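**Q** got a sequence here, can you build the structure:
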Amino acid sequence: MITVSEIYTRKPERIETSLQEKTYQALEKLKVRFERVSTDEVITMEDCQQVNARLKMNMVKTLFLCNRQQTKFYLFVTRGDKPFRSKEFSQSLGIARVSFASKEAMAKMLETKIGAATVFSALIDVENNIEIVFDQEVVDDEWYGCSDGTTTGYLKIATKDIIEKLLPYSKHELKIIE
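**A** So this is what the prediction gives:
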């Protein structure tokens, strides 16, 4: 059982990573309202259940994928309770089958580690090497729950603010698949 803090509406007093710093800078600059909790280290979707209960939303599952040659990268955001099927994902985009990118690629390209993949990594992908793909069910949800770039900080944000403010600000186009 993990410990989940009370709900905050301001950034943490102590910033742990440069990605986390960029996350809160962007939220402030874009005037995006959020609720946040701090936790013990959370890695799995099962660990997220207590975060979901506290913030009254469902955490998304963010997967970092690549092609076999490791020349094309995808950040796929889907519902936390939805199984990932590589074949269906690849068919939806009309691409060769993908697999999970390495933890080294994740550290280098997303500036995060396993368990903390987040759409906010688009802020550091200034060369647009990563394609952002959302499941339609995520787009349809009112709330977007995700990591702030760490495995100990989680946010609740209006999904429309991610789509209409954050992604254009990061100069990333969103692809939506069923």
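**Q** CA only for contacts and neighbour counts going forward, please
**A** Will do.
**Q** how near is Arg54 to Phe120?
**A** From Arg54 over to Phe120 the distance is 22 Å, taken as C-alpha to C-alpha, to the nearest Å.
**Q** swap in Ala96?
**A** Where Phe120 is concerned, Ala96 sits at a distance of 26 Å (C-alpha to C-alpha).
**Q** what of Glu111?
**A** Using C-alpha to C-alpha, Glu111 is found at 10 Å from Phe120.
**Q** report the longest helix in this protein, please.
**A** helix 18-29 (DSSP state H).
**Q** contacts for that helix, please.
**A** For helix 18-29, contacts defined as C-alpha atoms under 8 Å, 6 or more residues apart in numbering pick out 11, 15, 33, 111-112, 120-121, 123-124, 148-150, 166.
**Q** buried ones among those?
**A** Burial by neighbour count, 16 or more other C-alpha atoms under 10 Å: within the contacts of helix 18-29 this picks out 11, 111-112, 120-121, 123-124, 148-150, 166.
**Q** in JSON lines: those, plus secondary structure and distance to Met59.
**A** Conversion of the buried ones among the contacts of helix 18-29 to JSON lines gives the following (DSSP: H, G, I helix; E, B strand; the rest coil; distance: C-alpha to C-alpha, whole Å):
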{"residue": "Lys11", "secondary structure": "coil", "distance to Met59": "19"}
{"residue": "Glu111", "secondary structure": "coil", "distance to Met59": "20"}
{"residue": "Thr112", "secondary structure": "coil", "distance to Met59": "17"}
{"residue": "Phe120", "secondary structure": "helix", "distance to Met59": "14"}
{"residue": "Ser121", "secondary structure": "helix", "distance to Met59": "17"}
{"residue": "Leu123", "secondary structure": "helix", "distance to Met59": "20"}
{"residue": "Ile124", "secondary structure": "coil", "distance to Met59": "22"}
{"residue": "Asp148", "secondary structure": "coil", "distance to Met59": "12"}
{"residue": "Gly149", "secondary structure": "coil", "distance to Met59": "14"}
{"residue": "Thr150", "secondary structure": "coil", "distance to Met59": "14"}
{"residue": "Leu166", "secondary structure": "helix", "distance to Met59": "18"}
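**Q** for comparison, sequence B:
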Amino acid sequence: MELTLETGRPSDTTGRLEKEIRVYDFLDSLNIPYQRVDHEALMTIEACKDVDKILDAVICKNLFLCNRQETNFYLLLLPGDKKFKTKEISSQLGVARLSFGNETYMEKYLDITPGSVSVLGLMNDKEHHVQLLIDEDLLKEPYIGCHPCINTSSLKIDMKDMMEKIIPAMEHEPIFVKLGQEE
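**A** Below you'll find the model as predicted:
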């Protein structure tokens, strides 16, 4: 399949899910410019490598996490090539033990499924069940690559727009963390 970099939302939305269209509506309402690549379903960071090259943006690893009691939920954004250690993030947050969150909560709070996890899912979390965590190294990147809540498209968004317009509009104040300190 030929991967093509497009600007903005698809002109034909036939066959696209409502949650994907809501992302385009949201970005357009904020006047956020973005580029898009449509592709086959990508379930892992490794599968995103070709799309990464076309977007020329760091593909962001998005991890949906929770505490042992499943009462606190987190969305951790970190560079795709960075290793994640639960102990490291748990100690920075002062949380006993974090693990990967159940997909039931992921769908309930963010309206996304495994393989499609994205910071843009926070636009669906109106009741603020999920705390946004961002690895500081991600902020060094000029652009961020993320899914529009579905893993058959990837978006390239200016990091400045993400931090100054999109995240504030979703009303999720991030906590910044430093991962990879224990290497």
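**Q** TM-score them against each other, please.
**A** The TM-score (TM-score structural alignment, normalised by the length of the first structure) is 0.94; 176 aligned residues with a C-alpha RMSD of 1.2 Å.
**Q** looking at the contacts of helix 18-29 of the first structure, which is nearest Ser90 of the first structure?
**A** Ser121 (21.8 Å; C-alpha to C-alpha).
**Q** give the contact list for the residue nearest to the spatial centre of the second structure.
**A** Note on the second structure: the residue nearest the mean C-alpha position is Ser118, at 2.4 Å, using C-alpha atoms, centre = their mean. The neighbourhood of Ser118 of the second structure, defined by C-alpha under 8 Å, 6+ apart, consists of 62, 112, 146-149.
**Q** hmm, 7 Å instead?
**A** 62, 146-147, 149 (C-alpha atoms under 7 Å, 6 or more residues apart in numbering).
**Q** wait, is Ile162 of the first structure part of a helix?
**A** Yes - secondary structure of Ile162 of the first structure (DSSP: H, G, I helix; E, B strand; the rest coil): part of a helix.
**Q** circling back: okay if I get the buried ones among the contacts of helix 18-29 of the first structure as a markdown table plus distance to Gln70 of the first structure?
**A** As requested, these are exported to a markdown table (distance: C-alpha to C-alpha, whole Å):
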| residue | distance to Gln70 of the first structure |
| --- | --- |
| Lys11 | 35 |
| Glu111 | 17 |
| Thr112 | 18 |
| Phe120 | 21 |
| Ser121 | 18 |
| Leu123 | 21 |
| Ile124 | 19 |
| Asp148 | 26 |
| Gly149 | 23 |
| Thr150 | 24 |
| Leu166 | 26 |
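**Q** measure Gly94 of the first structure to Ser86 of the first structure for me?
**A** Counting by C-alpha to C-alpha, the gap from Gly94 of the first structure to Ser86 of the first structure is 12 Å.
**Q** those two: which is more packed in?
**A** Ser86 (15 against 9; other C-alpha atoms under 10 Å).
**Q** is the more buried one in contact with Val98, as I believe?
**A** Yes - in this structure Ser86 of the first structure lies within contact range of Val98 using C-alpha atoms under 7 Å: 6.1 Å.
**Q** helices of the second structure, residue ranges please.
**A** Remark: helices of the second structure, listed N- to C-terminal, are 18-29, 49-55, 86-93, 103-110, 159-161, 167-170; assignment by DSSP H.
**Q** average offset between the fifth one and the first structure?
**A** Superposing on the first structure and averaging over aligned pairs (mean C-alpha distance after the TM-score superposition for the first structure), helix 159-161 of the second structure comes out at 1.0 Å.
**Q** now swap in the longest one and tell me
**A** Compared with the first structure after the fit, helix 18-29 of the second structure shows a mean deviation of 1.5 Å (mean C-alpha distance after the TM-score superposition for the first structure).
**Q** and the contacts of the longest strand along the second structure?
**A** When the second structure is parsed with DSSP state E, its longest strand is strand 58-67. Residues external to strand 58-67 of the second structure that are found in contact with it (C-alpha under 7 Å, 6+ apart): 45, 52, 72-80, 97-101, 117-118, 141, 143-146.
**Q** one more pass at 8 Å, please.
**A** Outside of strand 58-67 of the second structure, the residues that reach it under the criterion C-alpha under 8 Å, 6+ apart are 45, 48, 52, 72-81, 95-101, 106, 117-119, 138, 141, 143-146.
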